[in-house]
Structures are given as C-alpha cells and as structure tokens.
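Q: No sequence on hand, only this structure:
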C-alpha cells in the first residue's frame, strides 16, 4: 500500500485508475492490476466482482479527484468571475502534467459507453455535475443561465483539444474565450 491511511480497496482503485488512464481500459486486465497493486487475484476479486465493477469505482474515484481539483482552484478566487476563470487555470495546470491523457470520463465513454450503460451513466452524471457547478457560479455572478452551457463546453473542448494536440495552450485559449463571454454576458445583462 502507498501509505497507512489508504485502504487496500482504495489502493486497488488508485492503481486501476492510473493503469486505465495510461493504457486504456481494454488494454489493462485484472492480472495487470493485481500485479501492480501487489494483491492476490483472489483478493482483487473479493474487493471487485468484475473489471466492470472496478471501472465503475475508478470513475467515481476520478470524479472525486476532479471535484476536489475544481474546488481547490475556486478556493483561491474571491469573486464568481474569478471562480469561473479558475476552472481554466485548473485545466492549465492539469494539462501540463506529464501523465495528462485527456478527460478520463470522455476516454471511458469513448471506449466503453456503447457497451456499458453503467459507464455511460457515470460519465453523464459527472458532466452534469460539472455543468451544475458552472451554472451555480453563473447564477452567483448574475449572468444569463445560457452562459453556463457556453463555459462548460469551452472547458470540455479544451480537454479534448489538449489531449489530441499534446499542447496545454488550449486552457489559456479557453480562458480568454471564457473571459470574453463572461464580460459580454454581464454587459448584456446590464443593458437589459
């Protein structure tokens, strides 16, 4: 195990998350996870009845990591506008990590969504939760509700663009576009 506070269950999830994210879901079997996690195969299956069950737990774990990252970025901001723009600052930092491979939910949905209703549902739930988070900040800002959809699409598009291009600049471009959209929405609201 990685440390005393991480349970064996959590350790397996973290290992599976890393392997699925690095190599893809289909490319990683339970034996590879067992080996990397350092647990007997029987113990792995006692914790997770199937690879699908493990994948579902991995996606829930990844959702928590994403939520914590976004919340951490917002915690440094003081206004709703700054909190919205902090999303793109968070993305910029993430895109610059050595292990960035795009959005784990988009990747999982692309690989498994057609054959796993559970994976599709978890990916949709995560995207909807992010959308609600952005919408709450837009509401706090006092801007039109449609702005939330636009800002969320910018964040999603930046993730895909950065993964495919291999360049972190998509975050800065999305942030600049978000600032323009926010300012235009606020100016339009002030006129109306």
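A: Okay, I see it. Keep in mind that what you see is a predicted model, and the values were worked out from it rather than measured.

Q: CA only for contacts and neighbour counts going forward, please
A: Noted.

Q: tell me which element the residue nearest the centre of the chain falls in.
A: Taking CA atoms, centre = their mean, the centroid of the chain lies closest to residue 66, which sits 4.5 Å from it. Taking DSSP states H and E as the definition, residue 66 sits inside helix 51-75.

Q: Give the next helix or strand downstream of that helix.
A: Next along the chain after helix 51-75, taking DSSP H and E as the criterion, comes helix 80-95.

Q: any idea how far that following helix is from the chain center?
A: 13 Å (CA atoms, centre = their mean, to the nearest Å).

Q: Summarise which helices and strands it is packed against.
A: Applying 3 or more CA pairs under 8 Å, 6 or more residues apart in numbering; DSSP states H and E, one finds that helix 80-95 contacts helix 51-75, helix 117-141, helix 146-165, helix 169-191.

Q: does the closest residue to residue 40 other than its chain neighbours sit in a helix, a strand or a coil?
A: Sequence neighbours aside, residue 34 is the residue nearest to residue 40 in space, at 6.3 Å (criterion: CA to CA, 6 or more residues apart in numbering). With DSSP: H, G, I helix; E, B strand; the rest coil as the basis, residue 34 sits in helix.

Q: wait, isn't residue 34 in contact with residue 44?
A: Yes. With contacts counted by CA atoms under 8 Å, residue 34 reaches residue 44, the gap being 6.5 Å.

Q: list residues touching both of the two?
A: residue 12 (CA atoms under 8 Å, 6 or more residues apart in numbering).

Q: which residues does residue 136 contact?
A: Shown in contact with residue 136 (CA under 8 Å, 6+ apart): no residues.

Q: how much space is there between it and residue 7?
A: Note on residue 136: its distance to residue 7, by CA to CA, to the nearest Å, is 34 Å.

Q: do residue 55 as well
A: Noted for residue 55: a distance of 17 Å to residue 7, by CA to CA.

Q: which one of the two has more residues nearby?
A: Neighbours per residue (other CA atoms under 10 Å) separate residue 55 from residue 7, with residue 55 holding more: 20 against 12.

Q: ok, back up a step: what would the helices and strands packed on helix 80-95 look like in TSV with distance to residue 30?
A: Converted to TSV, the helices and strands packed on helix 80-95 look like this (distance: least, CA to CA, whole Å):
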stretch	distance to residue 30
helix 51-75	7
helix 117-141	17
helix 146-165	26
helix 169-191	35
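
Q: this is the other structure I want to compare:
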C-alpha cells in the first residue's frame, strides 16, 4: 500500500489539477472537456481527482474561484502603480487591453461558462455572480471620489469591453472604452 500523501503533495496535486482544468475549460468550454481530458492533462488518476472534487461542477467552481483571485489581484497590482486616482481608473482599461492582446485570450471565462451552463449549475452561477460583484466592488473602490453612477458607468464600460473583445478579438476596444471613461471622468456625465 502506498504511503499517504503529505499536505504538500495534496496541495501540489490540487494546483496541478486546477491549472490543467482551467487551461482546457478556458480554451474549449466546460461541456467539450471530459474528465478523461482533465485526467490526461493533469497526469492524475480519476480516483485521485474524485478524492479532491466530488463532481466536475466542483472543479469548475474551484477553477473560477482561483481564476478570480488571480485575475483581480493582477488588476489591483497593475492599477496600484499609479498615484493619481484618475490614472488608476484609466489604468483598468490599459490592463484590459494587455489581457485582450494576450496569447490565447478567449473572452471572459465567467461569461463563457455562464453562457454554456446558465442556471443549470447553481454553484457555478453563484461563482459567476460573485466574481462580477467583486469586480464591480473593485471598480467602485477605485472610483470612490466619484458619484455612484460614474462607478456604475465605468464598470459597464469595462464589462462591455471584455465582452466585445471576446467576441470580436479586438484588443483596441479597450482603448475606445478608456476614452469614454476619460470623458466621463472629465465631465461627470
């Protein structure tokens, strides 16, 4: 009988699994990726995978949570480089443009998965909503000196740019959204 896994081995296996699942799901979609593909890409046995996650839906939720943490932290680190509050807000769109232009950009993972699964996977839907609420809160915190409707408009410009870039494959849409945000911040309308 093999020796029990250490906490470090368990954590490593979890990270390996989630990295493989995220890559496959983001590239191909949830329904197109079977557990055998996840097993093969992660190098873990199905028995090991199911000992960590009871269902594929549980894996998708974990992938989205991990991606949310990384995605929002990367955005926060990027905008924190700017001292001026207005420049911090506009930097959101610069960060988005960099993301859109990145290799393998396929739009918003949360919107893609929601489009695939809709309300049929309540735990996934809750995770999608949690990410969108957290992103909105992040934008609101950046725009704290502005009126609430300005924060809402900036959030919607960012979300619209994400969706449009995902559909059209045009990173430049972030520049269009940035210019609109700049006008909005300048005029308050």
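A: Looks like it came in fine. Fair warning: this is a prediction, and the values are worked out from it, not measured in the lab.

Q: Against which helices or strands is whatever helix or strand residue 8 of structure 2 lives in packed?
A: Assigned by DSSP H and E, residue 8 of structure 2 belongs to helix 7-28. Here helix 7-28 of structure 2 touches helix 35-42, helix 56-79, going by 3+ CA pairs under 8 Å, 6+ apart.

Q: rerun that using 10 Å as the cut-off
A: helix 35-42, helix 46-52, helix 56-79, helix 109-117 (3 or more CA pairs under 10 Å, 6 or more residues apart in numbering; DSSP states H and E).

Q: Would you format the ones you listed as TSV with distance to residue 171 of structure 2 included?
A: Formatted as TSV, the helices and strands packed on helix 7-28 of structure 2 follow (distance: least, CA to CA, whole Å):
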stretch	distance to residue 171 of structure 2
helix 35-42	29
helix 46-52	36
helix 56-79	16
helix 109-117	16
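
Q: Figure out which of these is closest to residue 167 of structure 2.
A: Residue 167 of structure 2 lies closest to helix 109-117 among these, at 10.5 Å (CA to CA).

Q: Please identify the buried residues of the closest one?
A: Within helix 109-117 of structure 2, the residues that count as buried by 16 or more other CA atoms under 10 Å are 109-114, 117.

Q: and it, which stretch of structure 1?
A: Using TM-score structural alignment, the residues of structure 1 aligned to helix 109-117 of structure 2 are 104-112.

Q: And for stretch 48-63 of structure 2?
A: Counting by TM-score structural alignment, stretch 48-63 of structure 2 falls onto residues 43-58 of structure 1.

Q: ok, back up a step: need the buried residues of helix 109-117 of structure 2 in TSV (columns: distance to residue 23 of structure 2).
A: Formatted as TSV, those follow (distance: CA to CA, whole Å):
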residue	distance to residue 23 of structure 2
109	11
110	14
111	16
112	14
113	13
114	17
117	18
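
Q: thinking again about what came up before, could you pull up the residues touching the residue nearest to the centre of structure 1?
A: Counting by CA atoms under 10 Å, 6 or more residues apart in numbering, residue 66 of structure 1 makes contact with 60, 72, 90, 103-104, 126, 130.

Q: Quick check: it vs residue 44 of structure 1, distance?
A: For residue 66 of structure 1, the distance to residue 44 of structure 1 - CA to CA - is 25 Å.

Q: that older thread, average offset between the helix holding residue 66 of structure 1 and structure 2?
A: Here the mean offset of helix 51-75 of structure 1 against structure 2 after fitting is 0.8 Å, by mean CA distance after the TM-score superposition for structure 1.

Q: ok, now stretch 131-138 of structure 1?
A: With mean CA distance after the TM-score superposition for structure 1, stretch 131-138 of structure 1 departs from structure 2 by a mean of 1.2 Å once superposed.

Q: Return the distance of the helix holding residue 66 of structure 1 from the chain's centre.
A: 7 Å.

Q: do stretch 103-123 of structure 1 as well
A: Offset of stretch 103-123 of structure 1 from its chain centre (CA atoms, centre = their mean): 13 Å.

Q: Contacts for that stretch next, please.
A: Outside stretch 103-123 of structure 1, the residues that touch it by CA under 10 Å, 6+ apart are 17, 20-22, 24-26, 52-53, 55-60, 62-63, 66, 101, 124-129, 156, 158-160, 162-163.

Q: redo that, cut-off 8 Å
A: Applying CA under 8 Å, 6+ apart, the contact partners of stretch 103-123 of structure 1 are 21, 24-26, 55-56, 59-60, 62, 126, 159-160, 163.

Q: Identify each buried residue in stretch 32-39 of structure 2, please.
A: Neighbour counts over stretch 32-39 of structure 2 (16+ other CA under 10 Å) mark 33, 38-39 as buried.

Q: between those, which is nearest residue 149 of structure 2?
A: After measuring the buried residues of stretch 32-39 of structure 2 against residue 149 of structure 2 - CA to CA - the closest member comes out as residue 33, at 40.2 Å.
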